[in-house]
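In: sharing a model prediction with you, sequence too.
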Amino acid sequence: HKYSLCQAFARAQRNGEMIAMFKEDHWCFEPVVGLGLAERSEFFLEGHHRYPDSVRDLKAAAEWCRNMPHLPYDEYKGMVCAPAHSCNFMPDVITMHVNGMQTSQLLIVKTWIDGKDVRSQLSGHAVCVYATVPAFLKRECTVAIPCKGDRRLASAQDDEIMFTLIPEMLPDFIEGIQWLQKHNWGIPMIQEYKEEYDLKPKYRDLGERLGMDMKQSPPRSQKLQKH
């Protein structure tokens, strides 16, 4: 039987399976094009599979198709995915479904490593491509949004985002997670709705340097809130 790539990722993530896929194993063509297993034909580049179902006109459909990330044609024959804890080969990328809070923390760790923000190409389509190909080509982290197929056919949840890092950054990520946890920048993130909350000393210092009033206001009387 054939699978969509998002389904293969889901089986690896949720069932602990290692799955190899070549062109003949794919059911959805977008990762076949994105991974360079087939040529970006003129028919594809003209946007015919997007128009009229999900794009307002053929010009816009062609714009999306021409900008979809892709690997060079015929440079790779297939791909293998496996869960991180049992992977017996060095992967090209590490991708995971995480929630919004976990995404925030991973982005904080990334900034801890090199001070650079993650700049991603976002789309509501083909998350299997957007989560892997840019990170593979640029050797950098990326964030991608689960597509309709990932949600409908591979059980991606409403609160999930895909975060991808490259294996050579994993030691730095582990070090960053541990360091931030020790310095009150880890998880869980405590939620509080408090005016003039306690600031970290360096936040207060920089605010003062910018001419901000960083002194806490005197207490004010509290009144019963009528409902």
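Out: Received it, and whenever you're ready, just let me know what you need.

In: C-alpha only now, for contacts and for neighbours.
Out: OK.

In: doesn't Thr95 fall inside a helix?
Out: No: if the criterion is DSSP: H, G, I helix; E, B strand; the rest coil, then Thr95 is strand and not within a helix.

In: how many neighbours does it have?
Out: If you count neighbours by other C-alpha atoms under 10 Å, Thr95 ends up with 24.

In: who are the neighbours in contact with it?
Out: Ala131, Thr132, Met162, Phe163, Thr164, Leu165 (C-alpha atoms under 8 Å, 6 or more residues apart in numbering).

In: which of these lies closest to Tyr76?
Out: Closest approach to Tyr76 among the contacts of Thr95 (C-alpha to C-alpha): Thr132, at 14.0 Å.

In: please compare the first structure with the one that follows:
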Amino acid sequence: MYKVEDIHDLSKRLCKTVGLPYSPVAIRVYENDTELPSNVMRPYQDKGIHYGYCQAVSLVKTKGATIALSKEDHWCWKPLMAFGLVDVERNTDVYKIILRNCGIACPDRADYFFQNKFPMMSRNDNRIIVMGPLDKVEFIPDVILAYCDSSIQIRDMIAGIKRRTGKLVESEFDYMDSCVFSFMPTHFERKFHVTFPDPGETGRACCGENEVILSIPIENLEMLVEECEAKKRHAQGRTLKQDGTIKPDFPRPQFYNELFEKWGLMTGEVSWTEEQRGYKI
């Protein structure tokens, strides 16, 4: 596994290669406070204030803060449930309030969703979520959140994932609870995941309305960086330029012509060859 110095280097390389607007956010869950990094800020204990989970993420992104959220620090309800910090037993008054406010009109369907689709950790009142900027972090994270402000950034990372693993990035999308779904599927299933920031994150945490989150398992960070760097190198000789016009019969890669010829269709001008692509499949 990585050393923190390796993680700092990989973070900087990923930001430079993909063009990320912020250092990715590193997140690790501690079961108690006996091993917390020395540089963490604990909102209620240190300042007598509370943050929403998404607000803490934003402070990490934009200010480079390292923040530890224990049960007493939270000011939003979903992370308390997802991280196992409160009781959510079925057929209680608490549960009735939850079902009324999970965005599903039918009570039975709301119950099914919460029981089968809402990921939660086991109960532990002492659990603490620590988050910090990946390029300066003093701990080994479990999950990394890369916030993209361009579809091209997340597209390029997904391309690297597919090329190395042969798999597509699969995600289920909700309009709310980005705090939960940007972390839990990757934490539990060790897979990449795409999440849209929810209304609370854009409304309370200053998250840009065009931002999208790619969640990265820590064990796949180096692979992702290497593939993104390779893609950038290979693309230099075959760039596509957008000039605001739609042009028919545009120049195409040579293999297009090879396929079209075999299919009995017309060929045309070549833009690049497979040798110019820079790698062989």
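Out: Thanks, I have it. Being a predicted model, the structure only gives us computed values, none of them experimental.

In: coming back round to it: give me the subset of the contacts of Thr95 of the first structure lying in strands.
Out: Among those, DSSP state E puts Met162, Phe163, Thr164, Leu165 in strands.

In: any idea which element Lys215 of the first structure lies in?
Out: Using DSSP states H and E, Lys215 of the first structure sits within no helix or strand.

In: let me fix that, I meant to ask about Gln181 of the first structure.
Out: Using DSSP H and E, Gln181 of the first structure sits within helix 170-182.

In: with Val180 of the second structure instead?
Out: Using DSSP H and E, Val180 of the second structure falls within helix 178-181.

In: pull out the buried positions in stretch 225-238 of the second structure.
Out: Within stretch 225-238 of the second structure, the residues that count as buried by 16 or more other C-alpha atoms under 10 Å are Val225, Glu226, Glu227, Cys228, Glu229, Lys231.

In: how far off centre is the helix holding Gln181 of the first structure?
Out: 19 Å (C-alpha atoms, centre = their mean, to the nearest Å).

In: mean deviation (superposed) between that helix and the second structure, please.
Out: Its aligned residues in the second structure lie a mean 1.2 Å from helix 170-182 of the first structure after superposition (mean C-alpha distance after the TM-score superposition for the first structure).

In: just tell me the aligned range of that helix in the second structure.
Out: Mapped onto the second structure using TM-score structural alignment, helix 170-182 of the first structure covers residues 221-233.

In: which parts of the first structure are strands?
Out: Under the criterion DSSP E, strands of the first structure are mapped to 19-22, 78-81, 94-99, 142-144, 160-165.

In: okay, the second one sits on what stretch of the second structure?
Out: Translated: strand 78-81 of the first structure. Counting by TM-score structural alignment, strand 78-81 of the first structure pairs with residues 128-131 of the second structure.

In: mind reading off the mean deviation between the matching stretch and the first structure?
Out: Mean for stretch 128-131 of the second structure is 0.7 Å (mean C-alpha distance after the TM-score superposition for the first structure).

In: His74 of the second structure -> the first structure?
Out: Using TM-score structural alignment, His74 of the second structure sits opposite His26 in the first structure.

In: quick revisit: filter the contacts of Thr95 of the first structure down to the buried ones.
Out: Buried among the contacts of Thr95 of the first structure by 16+ other C-alpha under 10 Å: Ala131, Thr132, Met162, Phe163, Thr164, Leu165.

In: now, which of those sits nearest Val98 of the first structure?
Out: Taking C-alpha to C-alpha as the measure, Val98 of the first structure lies nearest Met162 of those, at 6.1 Å.

In: can you give me the helices for the second structure?
Out: 4-18, 53-63, 77-82, 93-100, 107-116, 151-165, 178-181, 184-189, 199-204, 221-235, 254-262, 274-277 (DSSP state H).

In: distance to Ala26 of the second structure added to the ones you listed, as JSON lines?
Out: Shown next, in JSON lines, are the helices of the second structure (distance: least, C-alpha to C-alpha, whole Å):
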{"stretch": "helix 4-18", "distance to Ala26 of the second structure": "10"}
{"stretch": "helix 53-63", "distance to Ala26 of the second structure": "9"}
{"stretch": "helix 77-82", "distance to Ala26 of the second structure": "17"}
{"stretch": "helix 93-100", "distance to Ala26 of the second structure": "29"}
{"stretch": "helix 107-116", "distance to Ala26 of the second structure": "27"}
{"stretch": "helix 151-165", "distance to Ala26 of the second structure": "17"}
{"stretch": "helix 178-181", "distance to Ala26 of the second structure": "14"}
{"stretch": "helix 184-189", "distance to Ala26 of the second structure": "12"}
{"stretch": "helix 199-204", "distance to Ala26 of the second structure": "17"}
{"stretch": "helix 221-235", "distance to Ala26 of the second structure": "11"}
{"stretch": "helix 254-262", "distance to Ala26 of the second structure": "41"}
{"stretch": "helix 274-277", "distance to Ala26 of the second structure": "34"}
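
In: how far away is the alignment partner in the second structure of Lys148 of the first structure from Leu59 of the second structure?
Out: Counting by TM-score structural alignment, Lys148 of the first structure corresponds to Pro199 in the second structure. Distance, Pro199 of the second structure to Leu59 of the second structure, by C-alpha to C-alpha, to the nearest Å: 17 Å.

In: what's the mean deviation for the helix holding Val180 of the second structure versus the first structure?
Out: Counting by mean C-alpha distance after the TM-score superposition for the first structure, helix 178-181 of the second structure comes out at 0.4 Å.

In: show me the contacts for the residue nearest the centre of the first structure.
Out: The residue lying closest to the centre of the first structure (C-alpha atoms, centre = their mean) is Val143, at 2.4 Å. By C-alpha under 8 Å, 6+ apart, the residues touching Val143 of the first structure are Val118, Ser120, Leu122, Ala131, Ile161, Met162, Phe163, Thr164.

In: kindly recompute the last result at 10 Å.
Out: Val143 of the first structure is in contact with 95-97, 103, 107, 118-122, 127, 130-132, 134-135, 161-165, counting by C-alpha atoms under 10 Å, 6 or more residues apart in numbering.
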